[in-house]
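Visitor: Dropping the sequence and predicted coords here.
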Amino acid sequence: MVAFSTLSPEDQATALHVRKVYAHLEQVGVPGDGFADGIERTREHRRLSTNPHTQQSIDLTEPELAVLRCADRYGFFKNPGSERLIPLNPRTFFPSTISKPNPEVNSITHQSSKEHEIEANRISKWTEMLEGDKRDEGSNIISYKLSDEWESQRERFSKRCYKGIPDRWRRAAWDLLIKDYGIRNQVGKWESVEALFEKFEEDAMLPSDQDVQIDLDVPRTINGHVFFHTRYGRGQRALFQVLHAFGMYCETCGYCQGMGPIAATLLNYFDAQMAYVCMVRLHDWYNLHTIFAPGFPGMVECFYVQERVIEYLLPDVHNTFTAQMISTSSYATKWYITLFANTVPFEAQLRLWDVLFLDGIDVLILASVAIVYALRGQLGPGNDFEMILSKLGGRFELGEGGAIGWIRSIRKLGRRKDLRSIMSSARVKWKGFVKDGSASKMVT
């Protein structure tokens, strides 16, 4: 935990005010939660009312219904905005042989009925695969496990994860995949869920000099989502609680902005306590400690591995990057530190996390390589520094079938023995560079 005493008296008072506001509003609530914008309180030091806000009617008002009509299936408001999107043609993902994407492919009619049919079929399959593992005092299932039949069909189970976990089962599946990853990889640090729940509650009562920065970041972490829309609403309070506690979990990492989008995504499926547990597991078991630690050593290692794969798979692109002095960090830092949040459409991000929780951090490297591969016709010889970064530095639009193509590409790349060998060899070499002090010279 970062010492609270490092703050000046004035900053201590501000940090205490921040915690007081969140704690108070957790008790009394916020009017119009999810519908109204809310008002700023921590930076304006508004006086806090001692009266609980009137309970909202079960019946929604017409303005509230209008807000919900503007939200998609994941709770994001349908706002076209002015952000420039970079299309990724699903036909150009590995192992495609198309050299340049065809922009006309993205204009495919949306087949919602077909999607519903596929989703219903997957729900049925996952219902058969999973069974209750633990129950609460009321006999409600709180965690799941693979059925005995499926324990012996791991390869088939992996394929189903890559095909996509249905939303209805995603919370249970993510919880199962994370636990299973810890068991399969024999992780050294294993705190029980109950112990982490207790730690979460204890840390919620402690001050932190990171609270002011967290409070500044909370309202801008996940823009345009109904759960996080209202200032100090339930979603923003939960996000603050998770980031406050997780920022105190590791003294080395503390808090950094990349943690916010990760926590916000988890809060779409878990309550604050379980979102915190998942963050801890990612930190301890999936080596996100090295991603978040000062200097981002784990991320730099991933950059080196990614560069070796691109050098082998796409030599023309690698040579162009080298000639144009384009470093991997200049475009991929955001990808790794947020686990692709706010980089690809939310549905695609969820699909990526399905397989990240299954197979670990190498998935991020393969996901990055898959994007570079899909854009290879726009990144190779003849493209200059600005042209290349304009393609890699924005938000991607995958279009119809794009998420499926991206995840399929990740799986196919990951199953190639030559690429697995290159990745393993690169990690061994990197450890040697770190040991002899030459690592900083080995990444572009």
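Guide: That came through fine.
Visitor: going forward, measure contacts and count neighbours with C-alpha atoms only.
Guide: Noted.
Visitor: how far does the helix or strand where Asp284 lies sit from the chain's center?
Guide: With secondary structure defined by DSSP states H and E, Asp284 is part of helix 272-285. How far helix 272-285 lies from its chain's middle: 12 Å, per CA atoms, centre = their mean, to the nearest Å.
Visitor: any idea which helix or strand comes after that helix?
Guide: Downstream of helix 272-285 (by DSSP H and E), the next one is helix 288-292.
Visitor: So which elements touch that following helix?
Guide: Counting contacts by 3 or more CA pairs under 8 Å, 6 or more residues apart in numbering; DSSP states H and E, helix 288-292 packs against helix 272-285, helix 297-313, helix 329-337.
Visitor: what's the shortest one packed up against?
Guide: Think helix 329-337. Short answer (3+ CA pairs under 8 Å, 6+ apart): helix 329-337 packs on helix 288-292, helix 297-313, helix 362-374, helix 385-392.
Visitor: quick one: buried residues of it?
Guide: Neighbour-count burial for helix 329-337, counted by 16 or more other CA atoms under 10 Å, picks out 331-337.
Visitor: what comes into contact with it?
Guide: Defining contact as CA atoms under 8 Å, 6 or more residues apart in numbering, one finds that helix 329-337 is touched by 258-259, 291-292, 299-300, 303, 340-341, 343, 364, 368, 389, 392-393, 444.
Visitor: and the residues you listed, which two are the farthest apart?
Guide: Farthest-apart pair in these is Met259 and Thr444; separation 25.2 Å (CA to CA).
Visitor: between those two, who's got more neighbours?
Guide: Of the pair Met259 and Thr444, Met259 is the one with more neighbours under other CA atoms under 10 Å, namely 19 against 16.
Visitor: which ones are touching that one?
Guide: 243, 337-338.
Visitor: same thing but at 7 Å, please
Guide: Met259 makes contact with Thr338, according to CA atoms under 7 Å, 6 or more residues apart in numbering.
Visitor: again with Gly75
Guide: Gly75 makes contact with 225-226, according to CA under 7 Å, 6+ apart.
Visitor: give me that answer again for 8 Å
Guide: 225-227.
Visitor: Against which helices or strands is the helix or strand harbouring His24 packed?
Guide: Here His24 sits within helix 9-28, counting by DSSP H and E. On a contact count with 3+ CA pairs under 8 Å, 6+ apart, helix 9-28 meets helix 211-217, helix 234-249.
Visitor: can you list contacts of the shortest one?
Guide: With CA under 8 Å, 6+ apart as the contact definition, helix 211-217 has outside contacts at 14-15, 18-19, 42, 240, 243-244, 255, 257, 260.
Visitor: here's the one I want to compare it with:
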Amino acid sequence: MTEGASQALPCDPGSESRIDPYGFQIHHDLASYQEMRSEYVAVLARRSTRWSKLLQEKPQVEKNLTVKRFVRKGVPNEHRARIWMVASGAQEELERRPGYYHSLLALEHDSKLKETIQMDMHRTFPDNVLFGNRAEPSLQRALYNVLLAYGHHNKAVGYCQGMNFIAGYLIIITRDDQKSFWLMDALLSRILPDYYSPAMLGLKTDQGVLGQLVKAKAPAVGQLMAQFPGVWTLVASRWFICLYVDVLPIETVLRVWDCLFYEGSKVLFRVALTLVVRHQPEILRARSLPDVCACFKQITSGAFTLDCHTFMQKIFTEPGSLSMTTIDKMRDKCRQQILEEESGQS
């Protein structure tokens, strides 16, 4: 899979009523999904026209209020790879180090790294027709290459579970393993540092930050959750480590990622807070830890998250103001607390 590879699907999922445009089986109520898609296709057509006009006028894709507004309203699939690459700095890295990705694949590969990645291949989107053995070409080879190259590129991280789902989504959108590699690098090195390192300090920190934000934005839920030590690890670690892949519907995840690449990691908190604030009554009915876990699993599905356009509007209104400065201060405090606790235990 190379630069300029075809954007067409290896097979035509439109021929199967239970397969979505990204190759996944539709697990939602089919009638609800088709109704949402028919309305959303009209929205996408309007957005596509406006994006095409914007990119003709300003092909360099600057970061400004107009582009930010466009990104929040959704990037059409035909422009997604380009916008993600530019907004995240991945394009700049690719151009600065031409041939680097392919040089990593040419290295002698660590046998343990190969074995660990290979074990997760069949677990990555087993119901997606694009990754199946019968797909032509199958995206599984591109997925393996991206993860292998990244393992050599970032030896401190190597490979850990969760990365396969992120790389898989990137490949579905870009259809280009080299671009997917540099987008992975943007996510793991700059946007979400220390999420995937062995100590996972970044992930632990952000779970703590989410807990503090919930206390401030939804105090009753914060009070309930405080009864269960370590609860945020149970209910939100998968949200963050997989960047909502296999948690929210795919079209919603892609809309979240549009903003994640453009605006940074605060978007992850906006999504989490919106889910909590919106579903306070259901969460507050929980009487035990299993109740809480079941409720947090339930609130990520249904009509609210399936309607990606409305959902994305809500994440920028329902949680209220949320600046990167505030998050960074909270991160510093939570990180320090975690390090002190861990040093006290050793």
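Guide: Right, received. Where do you want to start? All figures in this text were calculated on a predicted structure; none of them were measured in a lab.
Visitor: After superposition, what's the TM-score, could you say?
Guide: After superposition, the two chains reach a TM-score of 0.83 (TM-score structural alignment, normalised by the length of the second structure), with 331 aligned residues with a CA RMSD of 3.3 Å.
Visitor: Out of the contacts of Gly75 of the first structure, which is nearest to Gln378 of the first structure?
Guide: His225 (32.7 Å).
Visitor: hang on, the earlier thing: which residue range of the second structure does the helix holding Asp284 of the first structure align onto?
Guide: Using TM-score structural alignment, helix 272-285 of the first structure corresponds to residues 177-190 of the second structure.
Visitor: Show me which positions of that stretch end up buried.
Guide: For stretch 177-190 of the second structure, a neighbour-count test (16+ other CA under 10 Å) marks 177-188 as buried.
Visitor: right, and the helices and strands packed on helix 9-28 of the first structure - which one's nearest Gly34 of the first structure?
Guide: Closest to Gly34 of the first structure of these is helix 234-249 (CA to CA; 8.1 Å).
Visitor: Check the mean deviation of the helix or strand following that closest one from the second structure.
Guide: Using DSSP H and E, the next helix or strand after helix 234-249 of the first structure towards the C-terminus is helix 259-266. Once fitted to the second structure, helix 259-266 of the first structure is off its aligned match by 0.4 Å on average (mean CA distance after the TM-score superposition for the first structure).
Visitor: Helix 259-266 of the first structure versus helix 272-285: what angle between them?
Guide: Interaxial angle, helix 259-266 of the first structure versus helix 272-285 (axes from the mean of the first three to the mean of the last three CA atoms, to 10 degrees): 120 degrees.
Visitor: what's the spacing between helix 259-266 of the first structure and its chain's center?
Guide: Relative to its chain's centre, helix 259-266 of the first structure lies at 6 Å (CA atoms, centre = their mean).
Visitor: if I look at the alignment partner in the second structure of Ala263 of the first structure, how far off is Gln140 of the second structure?
Guide: The equivalent of Ala263 of the first structure in the second structure is Ala167 (alignment by TM-score structural alignment). According to CA to CA, to the nearest Å, Ala167 of the second structure and Gln140 of the second structure sit 10 Å apart.
Visitor: Then Ser265 of the second structure?
Guide: Counting by CA to CA, the gap from Ser265 of the second structure to Gln140 of the second structure is 28 Å.
Visitor: Could you do Trp232 of the second structure as well?
Guide: For Trp232 of the second structure, the distance to Gln140 of the second structure - CA to CA - is 33 Å.
Visitor: which position in the second structure aligns with Asp167 of the first structure?
Guide: Matched across to the second structure, Asp167 of the first structure falls on Asn77, judged by TM-score structural alignment.
Visitor: my guess is that match meets Ile173, correct?
Guide: Yes. Asn77 of the second structure is in contact with Ile173 according to CA atoms under 8 Å; the separation is 7.2 Å.
Visitor: Identify the residues contacting the residue nearest the centre of the second structure.
Guide: Centroid-nearest residue in the second structure: Leu243, 3.2 Å away (criterion: CA atoms, centre = their mean). Neighbouring residues of Leu243 of the second structure by CA under 8 Å, 6+ apart: 166, 253, 268.
Visitor: Surely it forms part of a helix?
Guide: No. Membership of Leu243 of the second structure in a helix is not supported by DSSP: H, G, I helix; E, B strand; the rest coil, which gives coil.
Visitor: Now which residue in the first structure aligns to it?
Guide: Counting by TM-score structural alignment, Leu243 of the second structure corresponds to Leu339 in the first structure.
Visitor: now do Leu54 of the second structure
Guide: Aligned by TM-score structural alignment, Leu54 of the second structure pairs with Met129 of the first structure.
Visitor: For stretch 420-430 of the first structure, give me the average deviation versus the second structure.
Guide: Comparison of stretch 420-430 of the first structure with the second structure after fitting gives an average deviation of 3.5 Å (mean CA distance after the TM-score superposition for the first structure).
Visitor: So Leu379 of the first structure sits against Ile388, correct?
Guide: Yes. Applying CA under 8 Å as the test, Leu379 of the first structure and Ile388 come out as touching, 5.5 Å apart.
Visitor: Compare neighbour counts for these two and give me the winner.
Guide: With neighbours defined as other CA under 10 Å, Leu379 of the first structure and Ile388 compare such that Leu379 has more, 23 against 20.
Visitor: Could you check which residue of the second structure pairs with the more buried one?
Guide: Here Leu379 of the first structure is matched to Ile283 in the second structure, going by TM-score structural alignment.
Visitor: mean deviation of the helix or strand containing its match from the first structure?
Guide: Using DSSP H and E, Ile283 of the second structure sits in helix 280-284. Using mean CA distance after the TM-score superposition for the first structure, helix 280-284 of the second structure ends up 1.3 Å from its aligned counterpart in the first structure, as a mean over the superposed pairs.
Visitor: which residues make contact with the match of helix 272-285 of the first structure from outside it?
Guide: 1-3, 84-85, 88-91, 93-94, 101-102, 142-143, 145-147, 149-150, 166-167, 170-171, 174, 193-196, 261.
Visitor: Of these, just the buried ones, ChimeraX syntax please.
Guide: One line in ChimeraX is enough to select the buried members of the contacts of stretch 177-190 of the second structure, burial here meaning 16+ other CA under 10 Å:
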select :1,84,85,88,89,90,91,93,94,101,142,143,145,146,147,149,150,166,167,170,171,174,193,194,195,196,261
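Visitor: who's in contact with Tyr181 of the first structure?
Guide: Counting by CA under 8 Å, 6+ apart, Tyr181 of the first structure touches 285, 357-360.
Visitor: What segments of the stretch 51-200 of the first structure are helices?
Guide: 62-69, 112-129, 148-151, 154-163, 167-184, 193-204 (DSSP state H, counting those that start in this stretch).
Visitor: right, and the ones you listed - which one's nearest Arg420 of the first structure?
Guide: helix 154-163 (17.4 Å).
Visitor: same for that closest one, what does it pack against?
Guide: Packed against helix 154-163 of the first structure by the contact rule (3+ CA pairs under 8 Å, 6+ apart) you find helix 346-359, helix 402-414.
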